[in-house]
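Enquirer: Here is a sequence with its predicted model. Questions after.
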Amino acid sequence: AQTAPHWEDPEVIEINKEPGRAIFHSWDNAQKAVKGDVAQAFHQSLDGHWYFHLSHNPDGRPEGFYLPGFDYSGWDKIEVPGNWEVQGYDVPIYVNHPYEFADPRTPITDLQNGPEPPRVPRDYNPVGSFRHTFHVSEAWDGREIFIHFGSVKSAFYLWINGEKVGYSQGSKLPTEFNITPWIQPGQENQMAVQVFRWSDASYLECQDFWRISGISRRVFLYSQPKVRIKDFEVVSVLDDRYRDGRFSLFTEIANHNPGNERLWLEYRLLDKENEIARGEQAAKVTAGENILLEFHRELPDITPWSAENPYLFTLLIALKDRRGRVLESTSTRIGFRSVEIKRGQLLVNGVPITLKGVNIHEHHHETGHVLIEEMMLEDIRLMKQFNINAVRLSHYPFPERWYELCDEHGLYVVDEANIESHGLYYGERSLAHNPDWELAHVDRIVRMIERTRNHPSVITWSMGNEAGNGVNFYAGYHAAKDADRTKRPVQYERVEIGSRFQLMFDWNSDIIVPQYPGPSTFEWFGQRVLDRPFIPSEYAHSMGNSTGNFQEYWDEINKYPQLQGGFIWDWVDQGIRHTDDEGRSFFAYGGHFGEGMPTDGNFLLNGIVFPDRRIQPAMHEVKKAHESVRFSLLFSNDSMARVLVENLYDFTPLDKFDYVAYIKADGQKVKSIEVPQPAAQPHTSEVLVLDIGGVDVQPATEYFLHLEVRTPEATTMVPAGHIVANEQILLPWEAEHVIGERILPGLTLSRKEEVVSFENDELRVVFDTRSGRMTQYRWQGTEFLSQGEGPAPDMWRAVTDNDFGNGMHRNNIAWKKATMEAEVAGFAVGPKGEGAYEVQVAWKLPYVSTRWETRYTVMGDGRVHVYNKLLASEVESSDIPRVGMVMNMNTEFEHFTWYGRGPWENYCDRNISAFVDVYKSHVNDQMVPYIRPQENGNKTGVRWASLANNEGTGLMMISDRDNEREGLEVTAMPYASVDFDAREQYEYGPVHLELAYIEQVEPRDYIRWNIDYGQRGVAGINSWGAGPLDKYLLKVDRDYEYGFTLVPFSGESREEIVRISKMR
């Protein structure tokens, strides 16, 4: 039988590759090792521009390209590290769970019947051939020389100076080869690399991200002496009382010399610059053999590492010859930290911790899977500032530098093996059950652990994601325990057995880590005694305008001890910068590259930050729900408030922070309050007594107590004065509301055919009896309305990604039809006392069998009161997307002010972070640029809002005090709602595949102003079926009533605007 090539043989995962190890550098003395300067180490970067040739398939590979005499001068040059698809070669493909090379949607594969592991396409399987020349210093002569590839996808061969060195696969862990036999120190050396886009390894790399290939992490040479430190493992944990440190060092020494060697191994442990431990021992190493040396030490009163206090020590290791001369010195930073599971809880340093986590992909908006350190630092900075303390590396190990930064700045890490075979699903075909694939599974798990087990930030190992469960993961679990002397918890999400509320879990996961449970599932598990912690590996799917009901999750987490957090899906929208035919730069997603290629569209845009790391509104909600200091009002009167402050930190007492308190009314601070310094220890609380007296309470005015917790001093990630937690509490203060008498100027009523008008010297208001709309609103010579489009019923919104997922575009489409095809069923006019008229309009709403009734009261001073009532419907849809009115204002009214929740976009199920205040903005800044256009820019709890021009003339909306809800919902921007909708009419189709992007949306020549009773929530459990929680739906089986007053103004001061807002 014909032998399968290496790249189609699951039992050939490497040839001549070095074993896994901790990544460290080699210096020639301890002083250099302490500094950690790689430029002074025996290290040589090979990153840069390499010669490159791309073949369409393996048969087209250039023959003999690795030979020294091969002429590659005509080849292109490509950046390394880099994904070739992002550099203009071949096609970036995005699919979620299918195998992109065996997808029936593409015409270019010979695997038309689906995946056939381990076979990969022969007709279309691009192969990248690389050539690069480098010089090696003569100083490296007589040393062992290695080459390090940080990441190569998916499989590759290496040649040095025309000689084949080896083969490797497993694209998210380093590959190292000992190239000493083939290298020529002091001379130019030639390297050839051949990379296959797809190999049998691709069957284990079916993750939900861009399927792109190449050499995507750094490449470098390093050298070590003939007798060298091959690897070391550090065990630095706490004793049973969690006070003293237990330190062990296991160091493997290799002897490449032809004779036996006697040597000394020494370690020094430094706390900053102070040595706190030292040890040395002599050893003999047989020629060509390895030995393992051990040190053990107890260290009293050690400062432990945690994400809240990432305290690190420097470990120096030196290898000396028999005369005491240093052969090699290296260093690493370690932390003392214990991780264990006791009584069904995950403990760090003996304390049950809460993981406020996100899943993160290795993604850069311009370079694909190539991350630079500046981007890593920006990610960590944002996480620290927005109360995220944990990351799950989804779904593969990250670059080594990421772990070092997490150690330094304090993030808990779930390190996950590069295993996902989602495209084969979880039944009999799953590779988890196939013993031919055991080596590939176990090797990926063990190599991951061997590389990062010395990092204190890594607190659990994950064996992979969505790859079924079976014998290969049973073997992987045992191998993981054997590879890590600290016995960290091992987790795996696919150990679920059963369905929601009937779940059981297989034995090979130390933590229950399900995907996408809703708040009710959190509660269900919280109410039970579990043998393991409950920490969902993925929840709160944040696709597009999403992350609703996030606080509901944390209400449950903070209530039940075994609910210890979770990991949001996910951190960053995976858009890639691209340019369209009109020269517009935009973030591309699946389908924007390569006509006819398989795609799952925008399903990789699930982040709470945009691809370039600009934050999305959902980030503020995450920060608020993740807060570790919580305030609640116990009692207040007109002079004193008792406030409960709860310390939800795991290790930090509250006296580490500064506190600020004040009272605001109508957007102004009316009193500053001295806060007694809290000192509550972690997981405890205390009561603060605040002096809130001395405020002159005014009628029709809300008074809010604000409390802020701030950092007293700057760290590298968080500035001084940064707010880590805050709260806004409405004080129950009321003063008698005096309704002023107003004498209204007279109005003249005119009727002419289908036009009804009201006017006096300063005012002209016109209605069209056919459309039922106000068509003119002119006051003191200024026209507010654009194109005669005054308020009209609006019961639809541009469909969000979650709306698509839960079928709103199908199930609720009758409300869009009703909005677009509403018919006037009645129009009546009559006097309403002196100087006022009432206009009653009734709209028949087809498809939903109900009516919308609006009653206008037009007053001679320019005010127009609008009262709306939507009657209950018996339509089959369970809810109404929106209950509101929309009007179009002239573009000059571009200055938007509102008194409500803000300043960022918020919705009824995502607004706990948006405090009530007076905010000012420009209408051009109100759009949130979700990559695929959809509903955006809403504000909730709006008591009043105004649009004004540069001269200070404008129109104010004042919510009625007797409205059912706390204020109204308002949107104001120079875009129509339909501009963000995937369809102007009613048939939507597979919208996520239609490749729309926000840069295609052009501003209109008017400002859309929605004044709504409300919208349905944006939802946030998942994006493939779950809708908003029931309490965030506008049910069809009831009436909705709300009112507001439109008030013109001109040049008034801020105080006058506030005074007008209180007029009724």
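Expert: Everything's here; your move. Residues are numbered from 1 along each chain as shown.
Enquirer: C-alpha only now, for contacts and for neighbours.
Expert: Noted.
Enquirer: ok, residue 1019 touching residue 802?
Expert: Yes - taking Cα atoms under 8 Å as the definition, residue 1019 is a contact partner of residue 802 at 6.7 Å.
Enquirer: how long is stretch 623-633 end to end?
Expert: One end of stretch 623-633 to the other measures 21 Å (Cα to Cα, to the nearest Å).
Enquirer: And it, what's buried?
Expert: Neighbour-count burial for stretch 623-633, counted by 16 or more other Cα atoms under 10 Å, picks out 623, 624, 625, 626, 627, 628, 629, 630, 631, 633.
Enquirer: and what of stretch 1002-1016?
Expert: 1005, 1006, 1007, 1008, 1009, 1010, 1011, 1012, 1013, 1014, 1015, 1016.
Enquirer: now for the longest helix seen in the chain, which elements pack on it?
Expert: Counting by DSSP state H, the longest helix found in the chain is helix 438-452. Contact analysis of helix 438-452 by 3 or more Cα pairs under 8 Å, 6 or more residues apart in numbering; DSSP states H and E lists helix 471-483 as its packing neighbours.
Enquirer: and the helix it packs on, what other elements does it pack with?
Expert: Where contact means 3+ Cα pairs under 8 Å, 6+ apart, helix 471-483 is packed against helix 438-452, strand 490-491.
Enquirer: Let's see that with 7 Å instead.
Expert: With contacts taken as 3 or more Cα pairs under 7 Å, 6 or more residues apart in numbering; DSSP states H and E, helix 471-483 sits against helix 438-452.
Enquirer: next structured bit after the helix it packs on?
Expert: Sequence-wise, the next helix or strand downstream of helix 438-452 (DSSP states H and E) is strand 458-462.
Enquirer: what about versus this one:
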Amino acid sequence: NVENFKNHPSVIIWSLGNECGGVGTNFVEAMNTVKKIDLTRFLHYERFGIGKNNPSDFDGKMYGTPEQFAAIAQNKELTKPFYICEYAHAMFNSMGSLTEYSEMFDNNPNIVGGAIWEYQDQALWNKRDPNHPILAYGGGFGEFPNDHYFIHKGVVSYDRSISGTKVKPHYPEMKKAYQWIKTELIDPSKGTIRIKNKYQFISLDGFAGEWNVTENGVKIAEGKFDVPHIEAFNESIVNLPVKVENPKAGAEYFLNVSYTQKGNTLWANRGFEVAAEQFKLPINTPAMNGSKSAVPVKIKKDGNLVKISGNGFSLVFDQKTGFMTQLNKAEKNLLVEGESPKLVLWRAAHRNDDMWTYDNWSKYGLNSLTYSPVDFKVTKVDKSSVKVVSKIKAEGKEGFEAYHTATYLIKGDGSVKVENDVTFAGPRINLGRIGIRYRLDKQLDRVTYFGRGPQENYSDRKTGAFVGLYDLAVHNQYEYEKPMEYGNHEDVRWAELSGGNLPSIQFNADDHLMQISAIPYTDEEMFPVEYKIDLPKSNSTVFTLSTKTLGVGSASCGPKPLPEYLIWTDETHFTYSIKL
């Protein structure tokens, strides 16, 4: 290869290989031979390690935390450039913390750079059975031995789609983390931004600027601006005509700044967005007036059932189980018959990135909890409100228990405030999430929400998902070929489900915001299935509302989610409300 490609202008570094032996005789001889053939380029081999015993031109290490990499870069005893040949792993639903890694690269210029493993998903179509086409991973063609799930990985999908529902959610996150124009909001009152050119060789003359302001996700102002002449590694100040007059009570305002190409290039056309940033504007908005409901609410008991009804709605609880069994609006039950909102603590494991903790989920029975009532009370607060307090024990295995107390404040106007207290007994372990799962009628197949999107996002993979007003189809989201939990959206203010001939239902977060997903399958249905074509026919819209969601990390090859993105079995309180 060295002899063949030594004159190729795209080759900048030679590598001896990937994940082979250490500082052995053969590798050292190979390095020396390469140096004899080509004296103009550096040579890297990660398994030579770092420090005085490393004979290559670079110190190298693959897979570690940003903190670990920064410590190596700042070690004064190490004098060679530091190259991280792999630092994040893009297998199925993974590739967390790119923002932290990108900041680490920016703050440590003696790090040459790093690579994600890898760019394009390696999936291959197997259409030998025309009735059962699959994007095959290891064993998908009947071959043996194989690496099973491990072959499905890539920042972009198998066909390199960068638009539509075939776009892997990893792509916009990487695009955001790797953008070469940095924007800071330094004076919101004047719309003053600082633009920094992170490119190493070119100015920003080839880019045009655009901005807009949104109010609760709706664009209310927009404009274009001239990007100043900024040479590589330099910065400049720009004032944007950003002004919000007469802010609405309770509204949120965001400034979005974008940079696009002025002309066509070999790699992208005019108008292609190369960088973008979003800022929440610190605008003092008037407080929302809390309206008091004067609509009467009724309580009716029939055996074990308790029915709370008001203006065009009713909720039915079973005192024997402690669960809500009906959520009626306009005399139509929005819950699947026989299903109830329940505490959920796990997720259909992201393969293989969740396997470091899934073993505990299975060992302690988080994926097969048994629910039993502890206490149930109904209290008439006043003529227009009723309080229902339901305490449920969710029992797993080997001493694991969770206690969920849901306090429903039901008002006659159709508003339901739900306060949740969750405590745990048994071992302290990591969780997939802490939330409530609703099995809703499958006709409710569209979701409008105010939160991060449009692509799925997680606590450690959300920087490329801006806060906005989005609409998604439950059956038209990016799905992984091996079924697993997907479709999460972070920092959601509210979400409304609608569809078919059913009335809509809206869920609202408290000040701490919420995470939501609305997909056609339960975790229990997805986990054992090898290929998505073999999933059972959907019989519900599975709406999960969480207060905490586990990050995705890169644990199939690298580190698990960073500490700030882990969820533990610690006492938790969260609130949300339902509007019927």
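Expert: Here it is on my side, so go on. From a predicted model like this one, the values you see are computed outputs, not experimental measurements.
Enquirer: what's the TM-score for these two chains?
Expert: The TM-score (TM-score structural alignment, normalised by the length of the second structure) is 0.93; 570 aligned residues with a Cα RMSD of 2.1 Å.
Enquirer: Among the buried residues of stretch 623-633 of the first structure, name the ones in strands.
Expert: By the criterion of DSSP state E, membership of these in strands covers 629, 630, 631, 633.
Enquirer: what about the helices in the stretch 501-650 of the first structure?
Expert: Ranges of helices in the stretch 501-650 of the first structure, per DSSP state H, counting those that start in this stretch, are 519-526, 550-557, 617-625.
Enquirer: and if you look at the first structure?
Expert: Going by DSSP H, the first structure shows helices at 30-35, 373-385, 400-409, 438-452, 471-483, 519-526, 550-557, 617-625, 801-805, 808-811, 813-820, 1054-1061.
Enquirer: re the thing from before, save the buried residues of stretch 623-633 of the first structure as JSON lines, and put in distance to residue 699 of the first structure too.
Expert: Formatted as JSON lines, these follow (distance: Cα to Cα, whole Å):
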{"residue": "623", "distance to residue 699 of the first structure": "34"}
{"residue": "624", "distance to residue 699 of the first structure": "31"}
{"residue": "625", "distance to residue 699 of the first structure": "33"}
{"residue": "626", "distance to residue 699 of the first structure": "36"}
{"residue": "627", "distance to residue 699 of the first structure": "34"}
{"residue": "628", "distance to residue 699 of the first structure": "36"}
{"residue": "629", "distance to residue 699 of the first structure": "33"}
{"residue": "630", "distance to residue 699 of the first structure": "30"}
{"residue": "631", "distance to residue 699 of the first structure": "27"}
{"residue": "633", "distance to residue 699 of the first structure": "23"}
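Enquirer: Tell me which of the helices of the first structure sits most buried.
Expert: Most buried of the helices of the first structure, by mean neighbour count (mean count of other Cα atoms under 10 Å): helix 801-805, with a mean of 25.
Enquirer: Report the mean deviation for that helix after fitting onto the second structure.
Expert: For helix 801-805 of the first structure, the mean distance to aligned residues of the second structure following superposition is 3.6 Å (mean Cα distance after the TM-score superposition for the first structure).
Enquirer: Residue 957 of the first structure versus the equivalent of residue 350 of the second structure over in the first structure, what's the distance?
Expert: Counting by TM-score structural alignment, residue 350 of the second structure lines up with residue 800 in the first structure. Plainly put, residue 800 of the first structure is 27 Å away from residue 957 of the first structure if you go by Cα to Cα.
Enquirer: so residue 493 of the first structure touches residue 513, yeah?
Expert: Yes - the criterion here is Cα atoms under 7 Å, and residue 493 of the first structure meets it with residue 513 at 5.1 Å.
Enquirer: list the residues that contact both of those two?
Expert: Common neighbours of residue 493 of the first structure and residue 513, using Cα atoms under 7 Å, 6 or more residues apart in numbering, are residue 537.
Enquirer: how about the strands in the stretch 151-300 of the first structure?
Expert: Ranges of strands within the stretch 151-300 of the first structure are 152-153, 155-160, 163-169, 175-178, 188-196, 209-211, 214-215, 219-224, 227-238, 245-255, 261-271, 274-285, 290-299, based on DSSP state E, counting those that start in this stretch.
Enquirer: can you tell which of these is closest to residue 851 of the first structure?
Expert: strand 209-211 (46.9 Å; Cα to Cα).
Enquirer: Packing partners of that closest one?
Expert: Counting contacts by 3+ Cα pairs under 7 Å, 6+ apart, strand 209-211 of the first structure packs against strand 93-95.
Enquirer: in the second structure, what residues pair with the strand it packs on?
Expert: Residue span in the second structure matched to strand 93-95 of the first structure, by TM-score structural alignment: none.
Enquirer: Would you mind pulling up the elements that that strand packs against?
Expert: Where contact means 3+ Cα pairs under 7 Å, 6+ apart, strand 93-95 of the first structure is packed against strand 209-211.
Enquirer: which residues of the second structure does the strand it packs on align to?
Expert: Using TM-score structural alignment, strand 209-211 of the first structure finds no match anywhere in the second structure.
Enquirer: tell me how far that strand is from the chain's mean position?
Expert: 16 Å (Cα atoms, centre = their mean, to the nearest Å).
Enquirer: Please apply the same query to stretch 669-689 of the first structure.
Expert: With Cα atoms, centre = their mean, you get 32 Å for stretch 669-689 of the first structure.
Enquirer: what's near enough to touch the residue nearest the centre of the first structure?
Expert: Most central in the first structure under Cα atoms, centre = their mean is residue 571, positioned 1.7 Å from the mean C-alpha point. By Cα under 7 Å, 6+ apart, the residues touching residue 571 of the first structure are 358, 359, 360, 607, 608, 609.
Enquirer: what's the spacing between the spatially closest residue to the third one that is not a sequence neighbour and residue 619 of the first structure?
Expert: Just to be clear, that refers to residue 360 of the first structure. Nearest non-adjacent residue to residue 360 of the first structure, counting by Cα to Cα, 6 or more residues apart in numbering: residue 571, 5.2 Å away. Per Cα to Cα, residue 571 of the first structure is found 10 Å from residue 619 of the first structure.
Enquirer: One more: residue 134 of the first structure?
Expert: Between residue 134 of the first structure and residue 619 of the first structure the distance is 46 Å, computed by Cα to Cα.
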